[in-house]
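Engineer: pasted the sequence and its predicted model underneath.
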Amino acid sequence: MKCPGRDMQYWKDDAIYEVPCPRCTSEVEFYKDDTTRSCGACGHRFVNPRLDFGCAAYCKYAAQCVGTLPEEAAHLTADLFKDKVAVAMKKELKGDFARIGRAARLAAHAEKIGAEEQADLGIVMCAAYLDVIAHPNLSNLYPDATAERNDPHNLDRVRAILEELGAPAPLAAAVCDLLTEASPDKSKKSMEFLVLRDARRITMIEQHLKNQKEPFLANGVEHLHTGSARRLIKEILNQHA
């Protein structure tokens, strides 16, 4: 059976459209399933800005349908894969709604901070969803809890989940590296690490606000590394004022 999303007989009027070339601004026609097109005026080849293969995150025929994405769109692989990881996390935790909620909050904060800091959201989001499995103890959100984060046994299930989902090797390695990185020297850290760490801390601050444990708040805010995280925590604190 042909996928309705790829079968032109099911397409609507907006399935074919024109977008301006990012180099010369000439109009370039795209079909909704085109990954890239070349500008007829200047020859510049660029990714379809309206490309949407969200269904590839769960459809078992995605590989045959979508095929190989161009190098320019390689980041979409990790971005789409995060949806698979989110589903796998919920299945893994089953009825543990407290931990599922923690993972969802952590991922939401990581996405907001990561987008503003221009981090690799695919890697950050996958790591955020799996953090609750790699580090089940809430104490890992404290900056001095390095022992647990460095324990390779905590990543066994994470690696298994990524393998079961068919994660590309570079993505799986990047996610596991992100979940185990714990050096106190932030100058050597990637933006992805700083984003995830800030998202963890904000998640913990929210929990302390809920439990009305004020002494943690000042220390928690002080340890945020990114400007985006500091702006976000101000919004959260204002909501609880």
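Structural biologist: Yep, it's here.

Engineer: drop to CA atoms for contacts and neighbour counts, all remaining ones
Structural biologist: Will do.

Engineer: and the helices in this structure, which stretches?
Structural biologist: Along the chain, counting by DSSP state H, helices occupy 62-66, 75-93, 97-117, 121-134, 146-150, 156-164, 169-180, 191-210, 215-222, 227-240.

Engineer: tell me which of those is the most buried.
Structural biologist: For these, the largest average neighbour count (mean count of other C-alpha atoms under 10 Å) is found in helix 121-134, namely a mean of 26.

Engineer: just give me how far it sits from the chain centre.
Structural biologist: What separates the centre of helix 121-134 from the centre of its chain is 7 Å, taken as C-alpha atoms, centre = their mean, to the nearest Å.

Engineer: and the contacts of it?
Structural biologist: 75-82, 85-86, 89, 99, 102-104, 106-107, 110-111, 114-115, 149, 154-155, 157-158, 171, 174-176, 178-179, 192-193, 195-196 (C-alpha atoms under 8 Å, 6 or more residues apart in numbering).

Engineer: returning to what we had before: switch the helices of the chain over to TSV; also include distance to M1.
Structural biologist: What follows is the helices of the chain, written out as TSV (distance: least, C-alpha to C-alpha, whole Å):
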stretch	distance to M1
helix 62-66	11
helix 75-93	23
helix 97-117	35
helix 121-134	31
helix 146-150	46
helix 156-164	26
helix 169-180	31
helix 191-210	40
helix 215-222	54
helix 227-240	46
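
Engineer: E29: which of those is closest?
Structural biologist: The closest of the helices of the chain to E29 is helix 62-66. By C-alpha to C-alpha, the value is 19.5 Å.

Engineer: isn't A199 right next to A110, touching?
Structural biologist: Yes - taking contacts as C-alpha atoms under 8 Å, A199 lies within contact range of A110: 5.1 Å.

Engineer: the helices of the chain: which one's closest to E27?
Structural biologist: helix 75-93 (23.9 Å).

Engineer: find the residue at the geometric middle of this structure.
Structural biologist: M125 (2.3 Å; C-alpha atoms, centre = their mean).

Engineer: report how many residues lie close to the closest residue to M191 other than its chain neighbours.
Structural biologist: Closest residue in space to M191, ignoring its immediate chain neighbours: A119 at 5.9 Å, by C-alpha to C-alpha, 6 or more residues apart in numbering. Counted with other C-alpha atoms under 10 Å, the neighbours of A119 add up to 20.

Engineer: comparison target below:
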Amino acid sequence: MKCPGQDSRYWKPGAIFEECCPHCGTMLEFFKDDVSRLCRKCGNRIVNPHMDFGCAAYCRHAAKCLGSLPPEAVSGSYELIKQRIAIAVKKALGKDFKSIGRSARAAAHAERLAREEKGDPAVITAASHLIYIDAETAGEILDHVGAPEGITDEILTIVKRRKHPAENESTNFKAVSDAGVLSQIEAAVNSDKTESGEIDRLSSRLVTITGKKIAEEMTTKLNK
């Protein structure tokens, strides 16, 4: 017997839909019961952003119902939430492609910053996606994607206060701050309109060892 939610006989309009790959922007077609899809362009496996894996955490029949579950579903849907945030941010920013690019770059740097600075990857990556969104919209996005309450408050605090840090900020705060600065440095490195001294000015705002290391790696490539 199939779970009614996974039985196509009970599907409603919208059971087949398209979503953008959060990594490269390619449109992917999903069926409601697809656990994930492989992006044909960038090769990343994208979790179905409309599927609720909550039952998979406790149901002993989850593997039979959903098939081969991706690790992120089993481990609490962290990857799913992260991808939902990325998609929601793109929608919220609309045609502001500059901010969309910066958000994506910040989130990419956040992964390494979280790992090497020993921070919370869920908080750091999510907050880095949201730094170019106003706090109210960020809160709505976190609520919509089902982010756990335990991290939502910290994420929103970072988003609200990122430009006005206190003296002794947390590792997570510093990592998000550096992710935002690194996204600007990367844009400056790849632009032919960067003013003299701009990269040095941005680099001076970095506060973590990892952030400074990443900036040095980027500028070293520029000077080769």
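Structural biologist: Alright, I've got the coordinates. Note that the coordinates shown come from a computational prediction; the quantities given were computed from them, not determined experimentally.

Engineer: got a TM-score for the two of them?
Structural biologist: Aligned and superposed, the two chains score 0.64 in TM-score terms (TM-score structural alignment, normalised by the length of the second structure); 165 aligned residues with a C-alpha RMSD of 2.7 Å.

Engineer: for the aligned partner of A138 of the second structure in the first structure, give its distance to T36 of the first structure.
Structural biologist: Aligned by TM-score structural alignment, A138 of the second structure pairs with V158 of the first structure. Applying C-alpha to C-alpha, to the nearest Å, the value for V158 of the first structure to T36 of the first structure is 34 Å.

Engineer: and if you look at Y58 of the first structure?
Structural biologist: In terms of C-alpha to C-alpha, Y58 of the first structure sits 23 Å off from T36 of the first structure.

Engineer: for the two, indicate the residue with more neighbours.
Structural biologist: T36 (18 against 13).

Engineer: my guess is that one meets T68, correct?
Structural biologist: No - with contact defined as C-alpha under 8 Å, T36 of the first structure and T68 do not form a contacting pair (11.9 Å).

Engineer: residue in the first structure paired with R201 of the second structure?
Structural biologist: Counting by TM-score structural alignment, the partner of R201 of the second structure is N219.

Engineer: what about that match, distance to H75 of the first structure?
Structural biologist: From N219 of the first structure over to H75 of the first structure (counting by C-alpha to C-alpha), the distance is 35 Å.

Engineer: kindly report the same for L121 of the first structure.
Structural biologist: L121 of the first structure is 9 Å from H75 of the first structure, by C-alpha to C-alpha.

Engineer: and V181 of the second structure, what pairs with it in the first structure?
Structural biologist: Match for V181 of the second structure (TM-score structural alignment): R201.

Engineer: right, I mislabeled it, should have said L38 of the second structure
Structural biologist: Counting by TM-score structural alignment, L38 of the second structure has no partner.

Engineer: so how many other residues sit close to the residue nearest to L38 of the second structure when sequence neighbours are not counted?
Structural biologist: In space, and not counting its chain neighbours, L38 of the second structure is closest to R45: 4.3 Å by C-alpha to C-alpha, 6+ apart. For R45 of the second structure, the neighbour count with other C-alpha under 10 Å is 14.

Engineer: test my guess that R45 of the second structure contacts L28.
Structural biologist: No - using C-alpha under 8 Å as the test, R45 of the second structure is too far from L28 to be in contact (10.8 Å).

Engineer: I figured T226 of the first structure hits V195, correct?
Structural biologist: Yes - counting by C-alpha under 8 Å, T226 of the first structure touches V195, with 7.2 Å between them.

Engineer: find residues that contact each of these two.
Structural biologist: E117.

Engineer: pull up the gap between the residue nearest to E163 of the first structure when sequence neighbours are not counted and M89 of the first structure, please.
Structural biologist: Of all residues not flanking E163 of the first structure in the chain, A172 sits nearest, at 7.9 Å (C-alpha to C-alpha, 6+ apart). With the distance defined as C-alpha to C-alpha, A172 of the first structure ends up 15 Å from M89 of the first structure.

Engineer: same deal with V47 of the first structure?
Structural biologist: For V47 of the first structure relative to M89 of the first structure (C-alpha to C-alpha), the value is 31 Å.

Engineer: list the contacts for the closest residue to D83 of the first structure other than its chain neighbours?
Structural biologist: Computed as C-alpha to C-alpha, 6+ apart, the closest residue to D83 of the first structure that is not its neighbour in sequence is A57, at 5.9 Å. Contacts for A57 of the first structure were tallied using C-alpha under 8 Å, 6+ apart; they are L80, F81, K82, D83, K84.

Engineer: repeat the analysis, applying 7 Å as the threshold.
Structural biologist: Neighbour list for A57 of the first structure: L80, F81, D83, K84 [criterion: C-alpha atoms under 7 Å, 6 or more residues apart in numbering].

Engineer: could you do E164 of the first structure as well?
Structural biologist: Applying C-alpha under 7 Å, 6+ apart, no residues contact E164 of the first structure.

Engineer: follow-up on the earlier one: how about the residue nearest to E163 of the first structure, what's its partner in the second structure?
Structural biologist: Aligned partner of A172 of the first structure by TM-score structural alignment: T152.

Engineer: next: S38 of the first structure.
Structural biologist: Checking TM-score structural alignment: S38 of the first structure goes with nothing.

Engineer: isn't S38 of the first structure up against F30?
Structural biologist: No - using C-alpha atoms under 7 Å, S38 of the first structure is not in contact with F30, being 9.8 Å away.
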